[in-house]
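Colleague: missing the sequence, but the structure's below:
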């Protein structure tokens, strides 16, 4: 019954998105190109596809050779306009994901702006004259006011888009036909192995075009890190299974994390909140009560790296609770030998376009 009620709204939403996309395709709405390599990373669905770990992968790949800048909208921040993200910023000021990137890569330029065109213009007109060699646009597949040099589309391997529907009936932000705008499509959160048959099925599902490249990545969890700078657990958690875990998450899809942690503990309890949830005093009291009710000699609280960014500035946490709170870092890795191919494609694009930009600048300077 609910689906029947949602169909008209889904149809209307699809009509608006269709008109907007066609306006860009017909050049009725203008899309801006910049004289700097721009890479967009985004998805076609609502919910987590692992954008931030993939942005972090690109930052790690590029930062040794190029000046890298990331630009996000800063989802759920309390501020407006362009802002530089510093390690001293708060999640409320700049958003949890940009702050996470800055904490991981302190020497990289991280910024937020809800208007991506204004944001890139700010990055290219800094007071010190030092501009980035490449700009990474986070969650920008639908932001068509900028034409990126490489458009990377992420799709959750476990939530295929083939039979999905447009919002609010389904999870699609726009029609799957728009996947044609992607240069690179990555299936994320894959199992350790994807069979050749499944690869062909997924290739057919997305209607892979000749100019598109298809890759597969998986999530890899790292060692737990104290949220508030306490002592690391060492091997005791991973080898002895003596700790009971309360897993507190404010992300779209917590189940993979719960499955992973279940390998190291016979007692895993969870409290799940909405994606990007800001923890209130009542939330903290609920967590504290749940943790106190757990009957175990050794127990800790585990959260995501993104949640840790929001919790760091909470004024509601007792010192006792801070001492047992850890976050689980995550990174992406490519399946089989795909990493080399992907890295080469990205590095070649940035290197060639950076060279073209510098040549253009030298020519203009010689004419003046």
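Modeller: Looks like it came in fine. Just so you know, these numbers come straight off a predicted model, no measurement behind them. Numbering: from 1, shown residues only.
Colleague: from here on, contacts and neighbour counts on C-alpha atoms
Modeller: Fine.
Colleague: Return the residues in contact with the residue nearest to residue 330 when sequence neighbours are not counted.
Modeller: Nearest residue to residue 330, sequence neighbours excluded (CA to CA, 6 or more residues apart in numbering): residue 221, at 4.5 Å. Residues in contact with residue 221, defined by CA atoms under 8 Å, 6 or more residues apart in numbering, are 328-331.
Colleague: Neighbour-wise, give me the winner out of those.
Modeller: residue 328 (20 neighbours; other CA atoms under 10 Å).
Colleague: so that residue makes contact with residue 219?
Modeller: No - with contact defined as CA atoms under 8 Å, residue 328 and residue 219 do not form a contacting pair (11.8 Å).
Colleague: re the thing from before, out of the contacts of residue 221, which are inside strands?
Modeller: Using DSSP state E, the subset of the contacts of residue 221 located in strands is 328, 330-331.
Colleague: Same list, the residues you listed, but as a markdown table with distance to residue 132 please.
Modeller: Below are the ones in strands among the contacts of residue 221 laid out as a markdown table (distance: CA to CA, whole Å):
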| residue | distance to residue 132 |
| --- | --- |
| 328 | 31 |
| 330 | 26 |
| 331 | 24 |
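Colleague: Specify which member of the residues you listed is nearest to residue 241.
Modeller: The nearest member of those to residue 241, counting by CA to CA, is residue 328 at 16.5 Å.
Colleague: ok, second structure coming up, stack it against the first:
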């Protein structure tokens, strides 16, 4: 008798085949210019990936914006605002203030706005429309497109693709079987491959090795903790991110005393019931604090943010050796 898992796998492989056809045909139409790629009148840097989430795009967008500011440039950031509850064009922040809630902005654009208070952040599924609206409202000289590798409607002067160094081989299958959003061959569109979550002694997947061994320009980054947390405290950890194991692994590497952990779906906004359950679990496991990512922190109700028991850990990008210089040199060529 055929089991449920076998039927599910058959259906997923069937859907994967049609997803593959859709992606290949779509990219072919772009490649032969049957679908027009629009070029904006200012340089555009795209930051994206070929898998679903967990590659560190948001910290990299923030890092690139900081590099541009140091180079005396005035960037804006455009995102689709994944999982937001609003529609159309939303100006998350202008040059001075955050104008929208996390619900209307999406958690990632809202977090970026919190970290970069002097840069306009705009969300719209139609990124070109967002860029046109931005040109009417703001003074800027370069655009950063967040989560843009699959968004081919706008020409990218610098197309950056982020890949998780710790991604497993079994995940490198097209959706919905695996986490791949596009086939391996799509990497030919990338100007620079940025490896995230690099570990010196980690045995990376054969898929990743195949990419590393190519002649493509690439650099390596890892994620570190910007703020410290006292190791004497017991902590209950929760997160709703694309790669929760990397976050939890980072906490273990810092020898933090995790008494319990809860993993939610990526981008999930926790209900009051679930938040109260977290407090109950804190008491059950005798934790001193409930700790989460900064991206999850911005989604908490204000009363929970002000509570002394909820804390977040701030992540930062660290470059291997002099790899940051390669990124800066690529950016300088645009300006």
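Modeller: Structure's in. What do you need? As the structure is a prediction and not an experimental result, all values here were calculated from the model.
Colleague: which other helices and strands contact the longest helix along structure 1?
Modeller: Secondary structure assigned by DSSP state H gives helix 338-367 as the longest helix of structure 1. Helix 338-367 of structure 1 sits against strand 213-221, with contacts defined as 3 or more CA pairs under 8 Å, 6 or more residues apart in numbering; DSSP states H and E.
Colleague: List the buried residues of the strand it packs on.
Modeller: 213-219 (16 or more other CA atoms under 10 Å).
Colleague: Pick the one among these closest to residue 356 of structure 1.
Modeller: Nearest to residue 356 of structure 1 out of the buried residues of strand 213-221 of structure 1 is residue 213 (CA to CA; 23.8 Å).
Colleague: which neighbours do residue 328 and residue 219 of structure 1 share?
Modeller: Overlap of the contact sets of residue 328 of structure 1 and residue 219 (by CA under 8 Å, 6+ apart) is empty.
Colleague: what about the helices in structure 1?
Modeller: Ranges of helices within structure 1 are 2-25, 51-62, 91-94, 96-104, 116-123, 196-206, 236-240, 255-261, 281-293, 305-311, 319-322, 338-367, based on DSSP H.
Colleague: Is it possible to get a markdown table of those that adds distance to residue 45 of structure 1 and mean neighbour count?
Modeller: Formatted as a markdown table, the helices of structure 1 follow (distance: least, CA to CA, whole Å; neighbours: other CA atoms under 10 Å):
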| stretch | distance to residue 45 of structure 1 | mean neighbour count |
| --- | --- | --- |
| helix 2-25 | 13 | 14 |
| helix 51-62 | 12 | 19 |
| helix 91-94 | 23 | 23 |
| helix 96-104 | 18 | 23 |
| helix 116-123 | 20 | 18 |
| helix 196-206 | 14 | 13 |
| helix 236-240 | 34 | 13 |
| helix 255-261 | 18 | 15 |
| helix 281-293 | 28 | 14 |
| helix 305-311 | 20 | 24 |
| helix 319-322 | 35 | 13 |
| helix 338-367 | 23 | 13 |
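Colleague: looking at the ones you listed, which is closest to residue 36 of structure 1?
Modeller: Judging those by CA to CA, what sits closest to residue 36 of structure 1 is helix 338-367, at 6.6 Å.
Colleague: Map residue 173 of structure 2 onto structure 1.
Modeller: Here residue 173 of structure 2 is matched to residue 165 in structure 1, going by TM-score structural alignment.
Colleague: For the nearest residue to its match once chain neighbours are set aside, give me its contacts.
Modeller: Leaving aside its sequence neighbours, residue 165 of structure 1 sits nearest to residue 172 (CA to CA, 6+ apart; 5.8 Å). Listed by CA under 8 Å, 6+ apart, the contact set of residue 172 of structure 1 reads 44-46, 161, 164-166.
Colleague: Still touching in structure 2? Go through these.
Modeller: For these, the subset whose aligned partners also touch in structure 2 (both residues aligned by TM-score structural alignment, their matches' CA atoms under 8 Å) is 44-46, 164-166.
Colleague: If any of those residues are buried, put those into a PyMOL selection.
Modeller: In PyMOL, a selection of the buried entries from those looks like this (16+ other CA under 10 Å):
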select buried, resi 44+45+165+166
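Colleague: Closest one of the kept ones among the contacts of residue 172 of structure 1 to residue 288 of structure 1?
Modeller: Distances from residue 288 of structure 1 to those, taken by CA to CA, are shortest for residue 46, at 30.6 Å.
Colleague: The closest one maps to what in structure 2?
Modeller: So, by TM-score structural alignment, residue 46 of structure 1 is matched to residue 52.
Colleague: repeat for residue 90 of structure 1
Modeller: Using TM-score structural alignment, residue 90 of structure 1 sits opposite residue 101 in structure 2.
Colleague: now swap in residue 242 of structure 1 and tell me
Modeller: Looks like residue 242 of structure 1 aligns to residue 232 there (TM-score structural alignment).
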